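Q: when you get a sec, could you give me coordinates for this:
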Amino acid sequence: MKKLLTAFAAVAAFSTVAHAADSVSVAATAVPHAEILEFVKPALAKDGVDLKIKVFTDYVQPNVQVAEERLDANFFQHQPYLDEFNASRGTKLVSIAGVHVEPFGAYSSKIKNLADLPKGAQVAIPNDATNGGRALLLLAKAGVITLKDGAGITATVKDIAENPKAIKVRELEAATLPRVLDQVDLALINTNYALEAGLNPTKDALVIEGSDSPYVNILVVAEANKDKPALQKLAKALNSADVKAFINEKYKGAVVPAF
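A: Below is the predicted model of the structure:
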């Protein structure tokens, strides 16, 4: 009987270890990333993966914690942002799945058309390099400013060549932009933060990126862990037909599948 109990305990312990090995912790911003992860959670559970979602409100700690292997993955950013982060921090983080595009938009509580933007307007943009550049590119595309030749996704305010309305650009933390909407004439806001604030990008944005945006939101892991079976199962689940249908139905164009 003692041998039988010992054998049973060993099997139970092995099962617990096996279950723990299939646990995956993912950092995500609340909307739409955590919502998409919640959607795939039941399917992953059937596939032997226990998905644990940790919601963040910033764009730094999710990468730091994955790089330090305190978390297994994150889902909140696009490739240009990841490239800049790796270059500036010396981290080795990689994408294992492209999931969706969140068309970047310009919002205002004071005007209803960009043509009505007043002289000397206060315009708020994200203060991180890639999203700040993305905002300036959208303003240039809309004709509000002109950028110097060669200014790309990392454009800064120093790259503004022509500023006919003499707009004053304020660079602020991306997450705070919806909260300052009443304090500025125009704010360039990432769609995840716009959605969290109750804004509808397809209806409320005065100008918005097209569906051909290169800023695909990605599932990111430490390079050393990219081939782990549980993470590959998560990547596969996020690129499923069910997720595509969920995104199209829930976000109605505010978030666009990228696969």
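Q: only C-alpha atoms from now on, for both contacts and neighbour counts.
A: Fine.
Q: what is the burial count for D128?
A: 19 (other Cα atoms under 10 Å).
Q: that one contacts E173, doesn't it?
A: Yes: counting by Cα atoms under 8 Å, D128 touches E173, with 7.5 Å between them.
Q: skip ahead from the longest helix along the chain and say which helix or strand is next.
A: Under DSSP state H, the helix in the chain containing the largest number of residues is helix 2-21. Sequence-wise, the next helix or strand downstream of helix 2-21 (DSSP states H and E) is strand 23-29.
Q: list the buried ones in the longest helix of the chain?
A: For helix 2-21, a neighbour-count test (16 or more other Cα atoms under 10 Å) marks nothing as buried.
Q: go on, stretch 226-239?
A: Neighbour counts over stretch 226-239 (16+ other Cα under 10 Å) mark 226, 230-231, 234-235, 237-239 as buried.
Q: for comparison, sequence B:
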Amino acid sequence: MTTSFSRRTALAAGFTLALAAGPALAQGQVLRIGVTPGPHAEILEKVKPLAAQKGLDLKITEFSDYVVPNQALDAGELEANSFQHEPYLDNQVKDRGYKIIKVGLTVNFPIGIYSSKYKSWAEIPDGATIAIPNDPTNGGRVLLLLQDKGVIKLKDGVGFKPTVADITANPKKFKIIELEAAQTPRSLADVAAAAINTNYAVDAKIDPASAILREDAKGPYVNLIAVRAADKDKPWVKTLVEVYHSPEVKSFIAERYKGAVLAGW
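A: From the prediction side, this is the model:
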């Protein structure tokens, strides 16, 4: 079974009581892995029995935002996490000093913009409100998508993390607001459209195929398994990645998500 924690609950508990129930890793059995809800959690549940055959007992904990899983991993309350792409991890390492590294690729979630009020992007009126994630990499990812589709223009040289302040042209005068990524599905009732990461769309029972704008599947946003740098050469790391990359898991992803989530290895 997957355990679930909100950011507030996890922080308030200091993680220790919530996550320390399993046997120590030194016994060679238990790996505590942090994920976000939706496909990341579902795929790890598929990985779990395959990992057990290799002697790994996965204890999966869901977190409701993108901040806490890296905090918990860096603090030693998890052995690994599986929820983020490399630009996001790089930003977290730079800003927070985490000693966390990528050890294997997982899946790609082409980000989409959704609306409960309009059936196509062309229908959205001038001056409408568009919600995007408030973290630098995913928010920037959406701004790059909007530029790619001709909706806005950004300053030259902004890289993968442009901000709203980098918009140089917004012909339809859209009001772009920033929300926590996990809250964007709930915002659909209040905004014209919202950019929603696929894992949160799936968790909210939103069909990824219903996106009115969607980024191309190619790019730097394949998600990954992260561990502490000190653990990178431990045998369980290689085993965990090999099990995740098994044909059984790849087939599960293709059949379960039908192109909304893509195997990235």
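Q: tell me how the two chains score on TM-score.
A: Here the TM-score for the pair of chains, by TM-score structural alignment, normalised by the length of structure 1, is 0.91; 243 aligned residues with a Cα RMSD of 1.4 Å.
Q: hang on, the earlier thing: ok, and what's touching the longest helix of structure 1?
A: The contact list for helix 2-21 of structure 1 (Cα atoms under 8 Å, 6 or more residues apart in numbering) reads 48-50.
Q: equivalent analysis for stretch 40-59 of structure 2, please.
A: Stretch 40-59 of structure 2 has contacts (Cα under 8 Å, 6+ apart) with 2, 22, 28-33, 35, 60, 62, 82-83, 199, 236, 239-240, 243-244, 249, 252-253.
Q: tell me where the stretch 151-265 of structure 2 has strands.
A: Taking DSSP state E, counting those that start in this stretch as the criterion, the stretch 151-265 of structure 2 carries its strands at 153-154, 167-169, 175-179, 193-196, 213-214, 222-228, 262-263.
Q: after superposing, tell me the mean distance of the longest one to structure 1.
A: In other words, strand 222-228 of structure 2. When structure 1 is overlaid, strand 222-228 of structure 2 sits 0.4 Å from its aligned residues on average, using mean Cα distance after the TM-score superposition for structure 1.
Q: same thing with the third one?
A: For strand 175-179 of structure 2, the mean deviation from structure 1 after alignment is 0.6 Å (mean Cα distance after the TM-score superposition for structure 1).
Q: and the last one, by the same measure?
A: The superposed strand 262-263 of structure 2 is, by mean Cα distance after the TM-score superposition for structure 1, a mean 0.5 Å from where its aligned residues fall in structure 1.
Q: against structure 1, where does that strand fall?
A: Strand 262-263 of structure 2 corresponds to residues 256-257 of structure 1 when matched by TM-score structural alignment.
Q: burial count for L179 of structure 2?
A: Using other Cα under 10 Å, L179 of structure 2 has 16 other residues around it.
Q: now which residue in structure 1 aligns to it?
A: Looks like L179 of structure 2 aligns to L172 there (TM-score structural alignment).
Q: how about I124 of structure 2?
A: Matched to structure 1 by TM-score structural alignment, I124 of structure 2 sits across from L117.
Q: number of residues surrounding the closest residue to its match other than its chain neighbours?
A: Excluding its sequence neighbours, the residue lying closest to L117 of structure 1 (Cα to Cα, 6 or more residues apart in numbering) is I111, at 6.9 Å. Neighbourhood size, I111 of structure 1 [other Cα under 10 Å]: 14.
Q: and I111 of structure 1, what element?
A: Going by DSSP H and E, I111 of structure 1 is not in any helix or strand.
Q: if we can go back for a sec, return the distance of the match of L179 of structure 2 relative to P257 of structure 1.
A: As judged by Cα to Cα, to the nearest Å, L172 of structure 1 and P257 of structure 1 stand 28 Å apart.
Q: ditto for H78 of structure 1
A: 13 Å.
Q: go on, A115 of structure 1?
A: Distance of A115 of structure 1 to P257 of structure 1, computed by Cα to Cα: 31 Å.
Q: ditto for K52 of structure 1
A: Here K52 of structure 1 is placed at a distance of 23 Å from P257 of structure 1 (Cα to Cα).
Q: comparing these two, which residue is more hemmed in?
A: Using other Cα under 10 Å, the more surrounded residue of K52 of structure 1 and P257 is P257, with 21 against 16.
Q: excluding chain neighbours, what is closest to that one?
A: Nearest to P257 of structure 1 is H100, by Cα to Cα, 6+ apart, at 4.3 Å.
Q: so what corresponds to the one you found in structure 2?
A: Under the alignment (TM-score structural alignment), H100 of structure 1 maps onto V107 of structure 2.
Q: that match touches A260, doesn't it?
A: No: with contact defined as Cα under 8 Å, V107 of structure 2 does not count as touching A260 (10.2 Å).
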